[in-house]
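Undergrad: Sequence and predicted structure, then a few things I'm wondering about:
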Amino acid sequence: MATITKQELQDLESIRNVHCISIYMPTHQKGEEVLQQEDAKLLKNHLKEVKLKLEQEPLGKREISELIAPIQELIHDGEFWRHQSNGLALFLTNGIVKKYTLPISFKPFNHVANSLYLTPLLPMFTGDDSFFLLWLQLEKVKLYKKTRYYSSEIQIEDKIPSRMEERVGYDYEQKSLQFRSQQEGHGAAAFHGHGEADRDRKNEIERYFSALDRGLMTLIQNESKPLIIACQDYLFPIYQKVNTYKYLLADHISFDPTETDESKLRELAWKKLSPVFDKERLEKIEIFKKFDGTSRTSSDIEQIIPAAILGKIDSLFIQKNEDIWGIYEPEKDLVRVDKELLPSNVSLLNRAAMKTFLNGGKVYLLEKEDMPNPFSKINALYRY
């Protein structure tokens, strides 16, 4: 799966050419859609639309065919379609072809202009939504750094005891067989009816988790990212007791130890963590509303474009699936708004979004009803 970095995004944003083609589409990893080649058919339809747009330009059929050939070839590339994720972004201009298979589903969209349309990629970069996930079993422990869309494993083998028996120092297998058969399917009720044996077992797990915590802290103690645990229910309160990491989430992912699907884990984690990461966006919206109508905010594209280019925007809110077309003339500091996309103009929303992001501001794509000022397609909160 291809990833895309901020530097790549900056390189794509800097491209200016007479014919820049951007295509976004949802894709599938498995199922009937893959068997029926639905994704390839969707790309074929996109290319038909792109051809119609290019025919409005002073281009001959041969020139158009040569320009779109690298994407045309993908339609019949079975190997390419067998390795898709949730979404596909394609960028094409003379001499440049970029293909990104990404874990974000896009609304089908294509764009032909003198620059690439990159705003749909920004949700992958909005905010620092990274977190740690600890996959916790008595026999195996893994630590991941994740975002909503990406995951990478952090190597911890040399920092922690690899298995519980290394820590508790007794015949682990013999004593744990009966316990494991009791705890399967019982969650937190695993410790019951065995008195002192249960207490001993619980203490052994606690000692093991304490050793894990000490090892993990050598790696993450100076971090401030949330940590979420994926484990069986009965293990979580034991780990909570010995944990020393300040940002441990009070909730956990109830997890079957035989389940190893990392994408499912990331999905479950995000459901629990999204309210945490939404907090910053909601706070920015409240600040905008507080200062709406003052010099701290604007909903006027003619003011926002120069401010975005100069790096004056703290947070930018853009209405999803909408656009404003026009031209910015930096020499005159003039923004011209047009009624439609023309060969000579660009998406002003895309320009504002990319300049804000590349200058360190936050960009949020929102539904109309979630916009701070829903009477405008774009709202800007300026830096202090």
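TA: Everything's here; your move.
Undergrad: use CA for all of it now, contacts and neighbours both
TA: Noted.
Undergrad: Around Thr294, how many other residues sit close by?
TA: Residue neighbour count, defined by other C-alpha atoms under 10 Å, stands at 9 for Thr294.
Undergrad: A helix includes it, no?
TA: No. Using DSSP: H, G, I helix; E, B strand; the rest coil, the secondary structure at Thr294 is coil, not a helix.
Undergrad: Next up, a structure to set beside the first:
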Amino acid sequence: MGKDRNGVFHPGKGKPSGANKEEGLGAQSTPPEKMKEYLEISDKYTTGPDELSPNLRLLHHNRNTSKANTSRGYGTKTSGKPDHTKQQEENGQNRFAGVETASQPTEMPGILTREAFKELGAVSANHCISIYIPTHEYGTAVNEMSDSILFKNKLQEASKKLLEKGMKQPDVDKLLGPAYSWVYDTGFWRNQLQGFAVFLAPDFCRYIKMPAAPPELLIVNTSFQLSPLVPSMLATRDFYLLLLSKHATRLYKYDTAGINEVKVAGLETLSSYEAPDIDNGEHRGVDGYTNSADYLKAIDDIIFREVLNTEKAPLVLAGTEEMVAEYRTVSAYKHLYPEAIIGNHTYDDLQALCRQARNILQPYFDQELDKAKERYANESATRLTSSIVADVVPAAFYGQVDTLFAARDAHSWGTFDEMNNVLKVDDEMNGENDDLVDKAVVKTIANGGRVFILPKEQMPADSPVAALMRY
């Protein structure tokens, strides 16, 4: 557009400025397949029409976009834009690169054995750090490294607590160094289950990828906080999962090591079954199996002979409705669970199938808890039960507790002198006392007792603990 001597603008000659352009404001229509995605983004970053979310961070419009590149000397030379993520990662790694750490991180199984639990319970030091966070196996949270950010915040909070206790910064870095090595490890956070726990002490670092989400928790004390591990380590929750398929039937077992395939001799080489060829008027199978009943009977014979003949754990079936129904008619296993996972699950995620099976079996697993609560009610008027912290804690230390009920997320702070049988209960955590509820849990398991961690409303008594005594 030109301007004459008087300062008046004149449009250039030729086609009008709107020629060959669509009428309107220039906004394009939204593709239907993108509508859900756009709505999710709107919900995430806004709180109402034309109103941004208060936690949304905005960059100043007058910022120097090349400042980081020109003054700090990093970023991409081709674009001139700083690579903040890369620099942040390098800074975090460099901070602990020269820190000497005597302990190497060691992974423990997601479902602990009693012996592994006792190993953690036996650790005692001036500074023991227990961190629990819920994590994600997939989804936006994984892509955005949300779990890593939460874990980093917990480490920073732990660092602050240690400094407040009088620990020097180099010693704090040495203690937390093994855990900080995970913060920027994207591969580590892309390979998680539903929860993550880490236990740090001088010359000690253990971590667990948990199959169930724990409460978000950080405790800095003289021993580890272990109660959140108990719901996942009940030994009575073993089961089998049989994935039925016309071409590749598989048997899996869930136990303290997680869910793993059971290699059954003869199962992999078993001939597959092909539906009859109705169009040609023939009824033929593959390698001699002319009907599904013969094929499924052969599967059951092999599995029962090689694995299940001495087992009592429940077996959950996963397959089409027709195959599941027909397998029930030919199976010789007495502990076949009545409810199944219906559908074609040949290519489904194994962990997802495992969670479905555990949910289906929950009423079966709760039978032991129901019997224990019934026994507590029947014995409630005798000296074989107690819901008083001052009675239950010493009894747990001395091996008197047969079954302990502990309220989830409940704490009772204090100290217990086992040698002199002296219990002191405090109003709050002071850095020198223990969580007496957690100590009762640890000691009961160490002495061979059973523990149930329950929501407060499901406790057999209005107390953070309740116990059935051996004597």
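TA: Good, I have the coordinates. All of these numbers come straight from a predicted model, not from anything done at the bench.
Undergrad: Which of the helices or strands spans the alignment partner in structure 2 of Leu282 of structure 1?
TA: For Leu282 of structure 1, the aligned position in structure 2 is Asp370, judged by TM-score structural alignment. Using DSSP states H and E, the element containing Asp370 of structure 2 is helix 350-378.
Undergrad: Who are the packing partners of that helix?
TA: When contacts are defined as 3 or more C-alpha pairs under 8 Å, 6 or more residues apart in numbering; DSSP states H and E, helix 350-378 of structure 2 sits against none of the other helices and strands.
Undergrad: Beyond it, next helix or strand please.
TA: Using DSSP H and E, the helix or strand that follows helix 350-378 of structure 2 towards the C-terminus is strand 385-386.
Undergrad: what's the mean distance for that next one versus structure 1?
TA: After superposition onto structure 1, strand 385-386 of structure 2 lies on average 0.8 Å away from the residues it aligns with, using mean C-alpha distance after the TM-score superposition for structure 1.
Undergrad: who does that strand touch, helix- and strand-wise?
TA: Secondary-structure packing of strand 385-386 of structure 2 (3+ C-alpha pairs under 8 Å, 6+ apart): strand 465-469.
Undergrad: what comes into contact with the strand it packs on?
TA: Surrounding strand 465-469 of structure 2, the residues in contact under the criterion C-alpha atoms under 8 Å, 6 or more residues apart in numbering are 376, 384-389, 392, 400-407, 437, 459-460.
Undergrad: sorry, back to before: please tell me how far the match of Leu282 of structure 1 sits from Tyr376 of structure 2.
TA: The spacing between Asp370 of structure 2 and Tyr376 of structure 2, counted by C-alpha to C-alpha, to the nearest Å, is 10 Å.
Undergrad: hang on, the earlier thing: which parts of the helix holding Asp370 of structure 2 are buried?
TA: By neighbour count on 16 or more other C-alpha atoms under 10 Å, the buried set for helix 350-378 of structure 2 is Leu353, Cys354, Ala357, Arg358, Ile360, Leu361, Phe365, Leu369, Ala372, Lys373, Tyr376.
Undergrad: Stretch 401-409 of structure 2 aligns to what range in structure 1?
TA: Mapped onto structure 1 using TM-score structural alignment, stretch 401-409 of structure 2 covers residues 313-321.
Undergrad: before we move on, back to that, roughly how far apart are the match of Leu282 of structure 1 and Leu454 of structure 2?
TA: Between Asp370 of structure 2 and Leu454 of structure 2 the computed distance is 12 Å (C-alpha to C-alpha).
Undergrad: go on, Leu120 of structure 2?
TA: In this structure, Leu120 of structure 2 lies at 22 Å from Leu454 of structure 2, with C-alpha to C-alpha as the measure.
Undergrad: So between those two, which is more surrounded?
TA: Leu454 (19 against 16).
Undergrad: residue in structure 1 matching that one?
TA: Aligned against structure 1 - with TM-score structural alignment as the criterion - Leu454 of structure 2 pairs with Leu366.
Undergrad: Against Thr236 of structure 2, how distant is the most centrally placed residue in structure 2?
TA: Centroid-nearest residue in structure 2, with C-alpha atoms, centre = their mean: Gln194, separated by 1.5 Å. Here Gln194 of structure 2 is placed at a distance of 21 Å from Thr236 of structure 2 (C-alpha to C-alpha).
Undergrad: now swap in Leu150 of structure 2 and tell me
TA: Distance from Leu150 of structure 2 to Thr236 of structure 2, by C-alpha to C-alpha: 33 Å.
Undergrad: More neighbours: which of the two?
TA: A count of neighbours by other C-alpha under 10 Å puts Leu150 above the other of Leu150 of structure 2 and Thr236, at 16 against 11.
Undergrad: what residues are up against that one?
TA: Applying C-alpha under 8 Å, 6+ apart, we find Leu150 of structure 2 in contact with Ile133.
Undergrad: do that again at 10 Å, thanks
TA: Neighbour list for Leu150 of structure 2: Ile133, Pro134, Thr135, Gln156, Val183, Glu216 [criterion: C-alpha atoms under 10 Å, 6 or more residues apart in numbering].
Undergrad: looking at those, which has the most residues close by?
TA: Counting by other C-alpha under 10 Å, top hit in the contacts of Leu150 of structure 2: Thr135 with 28 neighbours.
Undergrad: Now check structure 1 for the residue matching it.
TA: Under the alignment (TM-score structural alignment), Thr135 of structure 2 maps onto Thr27.
Undergrad: I figured that match hits Val34, correct?
TA: Yes. Thr27 of structure 1 is in contact with Val34 according to C-alpha atoms under 10 Å; the separation is 8.7 Å.
Undergrad: Residues in contact with both of these two, list them for me.
TA: Between them, Thr27 of structure 1 and Val34 have Ala40, Trp81, Gln84 as joint contacts when contacts are counted by C-alpha under 10 Å, 6+ apart.
Undergrad: I appreciate the help and will end here.
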